[in-house]
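>>> Sequence first, then the predicted structure, then my questions.
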Amino acid sequence: PAVDAAAITFEWIRPDLKPRFVHVWHSGENLVDLQHPSYKGRTSIFEEILKSGDISLKLSNLKPSDEGKYRCFIPGWNKESFVELVVDAASTFFIVGIDRGSDGVVLQCESSGWYPEPEVFWLDGEGNLLSAGPTETVRGPDDLYTVSSRVTVEKRHSNSFTCRVQQNRTNQTRETLIHVQDNIFKTQCSSGTVIALAVFLALSFFTNLILWIRYCRKRY
C-alpha cells in the first residue's frame, strides 16, 4: 500500500542461501550484519521514495550468481511477494584469426563475457550455415563464458564469412564479418596431379640416370 515504509521492517531474501538475507531494513536503517557476504556493499533501497510505499531493491555490480528467486517480506503485515531474477551477459568483443590449412583456409573466432553459455554458428556470404568443429567453451572465475570455434573454408564468390554468437534464453545475438583475401587461398593440387607429378619425376630421374651411365661407358 502507498504508506510511509521508512518506519517499518521489511526483508529481501534469497531462500536458497545461508544466511538468506540479501537486504534488511529495520526502523530507518539497514541491518548489514545480517546480510549474506556475497551481497556486502552491493544492495540499496531508494530512501527518497520509501514514503510512498516503494521498497524496491537495487543490486549493483550484478553477477551471474545473483540469478534466482527473491522474496520481499514485511513481517509486521505478514505480506510477501516473489521476484525471479534472470541474469544474462552478451559481449561485443571478438578475436578472429585467419590461417592456411592443408584443406583450405582456417577461420577462428573467439568471444568472451557471455552468460549463460552461448552457441557459435558460421555462415557464408549467402547466409548458409557452414559445418564447423565442436565449440570450445571455458567458464571463468567470474562465471562468464568464453567460446571459440574454427571452420575450414574454400574459395568462394564473395569470400565473406560470418561468425555468429547466440544466446537463446534471452535472445542475444552478436556477430562479426570476416573477409578473406583471394591470395590467402593457395592452390591445392588434386591427388591425380600429385601422382602424375611423382611419376614424371621418377621417369625423369631414371632417364637421366641411364643417359649418365651410357655417357660414362663411352668415355671410359
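Right, received. Where do you want to start? Residues are numbered from 1 along each chain as shown.

>>> only C-alpha atoms for contact and neighbour calcs from this point on.
Noted.

>>> At which residues are the strands of this protein located?
With strands called from DSSP state E, the chain shows them at 9-13, 21-26, 29-30, 43-45, 57-59, 68-74, 79-85, 94-100, 105-114, 119-123, 136-139, 145-153, 160-167, 172-179.

>>> can you redo these as CSV with mean neighbour count and distance to F200?
Formatted as CSV, the strands of the chain follow (neighbours: other Cα atoms under 10 Å; distance: least, Cα to Cα, whole Å):
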stretch, mean neighbour count, distance to F200
strand 9-13, 22, 81
strand 21-26, 22, 80
strand 29-30, 14, 88
strand 43-45, 17, 79
strand 57-59, 14, 75
strand 68-74, 17, 71
strand 79-85, 11, 72
strand 94-100, 14, 28
strand 105-114, 21, 29
strand 119-123, 19, 41
strand 136-139, 15, 45
strand 145-153, 20, 31
strand 160-167, 21, 38
strand 172-179, 16, 38
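
>>> Can you check which of those strands gets nearest to A202?
Minimum separation from A202 across the strands of the chain (Cα to Cα) falls at strand 94-100, 29.5 Å.

>>> try this one next to it:
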Amino acid sequence: MKILSFCHSSRASSPLPGFVVFFLICSVLKMESAKFTVIGPRDPVIAILSQEAVLPCHLSPRMSAANMELRWYRSQFASFVHLYRDGKDQYDGQMPEYWRRTELLKAGFTDGNVALKILNIRHSDEGQYHCFVQDDTFYEETILELRVAGLGSAPLISVEGHQDGGIRVVCRSAGWYPEPEVLWKNLNGRHLPSLCETKSQGDNNMFETETVIILTEHSNQNLSCCIRNIFLNQEKESAVYIADPFFPRVNSWMVALSVILVVLFGFIGHTVYLFKMKDQVTMKMKILSFCHSSRASSPLPGFIVFFFNCYVHRIESGRNPPCGCCFLEDFFRPLKCLNNMLDIKSVERLPVCKLNHARSSAPSLFNFCPDCIAAAGLFYLLLG
C-alpha cells in the first residue's frame, strides 16, 4: 500500500520522468495480480488401459478456482482436451478423441484443485499435458506426463514333448503394454535361463510373449513363469510341477536289443567275407597250378608263356583281374581278346584289353584278363 501511495503521489508531484512512473505502475499491478502458481506432479502419471486416470494439478497458495479459466491441452493451445470458462464446461473446439471422455473434478475448486479425469484410457492418451489457469490477465501453467500401461493375461504354461534329453515347457501370455519382462523361477525363487524368447506387437499395440525352457529330471521340476509390467510394477505368475514319469528314460531291454543286433549283423558280415575270400583263394590256387604246369611241360610258343607268366605274377602279387569272365562261358570272347593282342606293335606300349578292361587305370603289362591268356592258348591249339 505504501508503494501504491508513493506511485499515485509521484504522478501528481514527483519530478521523475514519465516513463519511470509508467514502469513502476506496471510492476505494482503485476505484484497485485501475481497471486498463485500452478503445480503438477514431477513423476509421470501411470494409467491402465481401458480404465480411468486422474491428472492432478493445483494452485499455490490454495484459493478458489471457480471463477478462473481452466484449460487442459496437449500440444496446441486452441485445440484443447478440456476447457472450463465462465463458470461452465466448454466443448466447442474440444479434440474429437476426448469427446465425452473428460471431466474436471469441480469438488476441489474451492481448495485450488483443478484435476482432470480421463475415462477409458487408450494408447493414444500417452504423452504430455498442459494444465493452464488464467485469472483476468494473469495466467500460469505446468506440464505433466501420462504413461499408459496394460496388464495382460495370466501366463499359460504347456508341456510340448521331449527335447535334448528333457521336457520342453512353453509359457505364453498376451495383452501387455509396454513390452513386459518374462522370467522363469524355481521353487526357491532363483531365476532360470530360458532356451528362447519371442515377443511381438499386434495391431492393437499390445504385446504377446512366448518363452521356452528345457527341464531335466531332478533339476527344476517345480517352476513358475512370471510376467512383469515395469511401469506398474505388477506381475502375473503361473506355476507347474512335472512328475518323474514324464521325463524320458532309456529302457534296459532296448539297449540289450541294440547290442545284440549290432553283434549279429557284424557276425553275418564277417562270415560272408570269409566265404568270399575262401572262393577267391581256391580259384587262385587252381589257376596258379595250371599256369605252373604249363610253364614246365607245355609246348606253347614263347609269347603265350609270356602272357601266362604275366597273369601268374598278377595273381601272386594279390592283384585280381578286373573282370571275372571265363572263356568257357563265351567261346568268342577269347577270340576277340586274341584279336586285340595281335594288334600290339610294341611291348613297351601294350594296350589295355579293349573288351574286359575298360575300367582299368593306366596300361600295364599285367592288365590282361584270363580271356586274353585263354585266347592265346586257344589259338595255339587250333593251329597246332
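Noted; the coordinates are in hand. The structure presented is a predicted model; accordingly, all values stated were derived computationally and were not measured.

>>> To A198 of the first structure, which of the strands of the first structure lies closest?
Among those, strand 94-100 sits nearest to A198 of the first structure (Cα to Cα), with 24.1 Å.

>>> so the closest one matches what in the second structure?
Counting by TM-score structural alignment, strand 94-100 of the first structure pairs with residues 155-161 of the second structure.

>>> Look up how far F267 of the second structure lies from V255 of the second structure.
Distance from V255 of the second structure to F267 of the second structure, counting by Cα to Cα, to the nearest Å: 19 Å.

>>> follow-up on the earlier one: could you export the strands of the first structure as a markdown table, including distance to I213 of the first structure?
As requested, these are exported to a markdown table (distance: least, Cα to Cα, whole Å):
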| stretch | distance to I213 of the first structure |
| --- | --- |
| strand 9-13 | 96 |
| strand 21-26 | 95 |
| strand 29-30 | 103 |
| strand 43-45 | 94 |
| strand 57-59 | 90 |
| strand 68-74 | 87 |
| strand 79-85 | 88 |
| strand 94-100 | 44 |
| strand 105-114 | 47 |
| strand 119-123 | 60 |
| strand 136-139 | 60 |
| strand 145-153 | 49 |
| strand 160-167 | 57 |
| strand 172-179 | 56 |
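
>>> do you know which of those lies nearest L130 of the first structure?
Proximity to L130 of the first structure, assessed across those by Cα to Cα, is greatest for strand 119-123 (5.3 Å).

>>> The closest one aligns to what range in the second structure?
Under TM-score structural alignment, the match for strand 119-123 of the first structure is residues 181-185.

>>> Give me the mean deviation of the matching stretch from the first structure.
Once fitted to the first structure, stretch 181-185 of the second structure is off its aligned match by 1.6 Å on average (mean Cα distance after the TM-score superposition for the first structure).

>>> who's in contact with that stretch?
Here stretch 181-185 of the second structure makes contact (Cα atoms under 8 Å, 6 or more residues apart in numbering) with 191-194, 211, 223-230.

>>> Thought A6 was touching S52 of the first structure, still the case?
No. Between S52 of the first structure and A6 there is no contact under Cα atoms under 8 Å: 9.3 Å.

>>> Which one's more surrounded, those two?
A6 (21 against 13; other Cα atoms under 10 Å).

>>> how about the more buried one, what's its match in the second structure?
Aligned partner of A6 of the first structure by TM-score structural alignment: A66.

>>> Leaving out the residues flanking it, which one is nearest to that match?
F109 (5.7 Å; Cα to Cα, 6 or more residues apart in numbering).

>>> per the alignment, that neighbour corresponds to what in the first structure?
In the first structure, F109 of the second structure lands on L50 (TM-score structural alignment).

>>> list the contacts for its match?
So L50 of the first structure contacts D4, A5, A6 (Cα under 8 Å, 6+ apart).

>>> Across to the second structure, which of these hold up?
Compared against the second structure with both residues aligned by TM-score structural alignment, their matches' Cα atoms under 8 Å, those retain D4, A5, A6.
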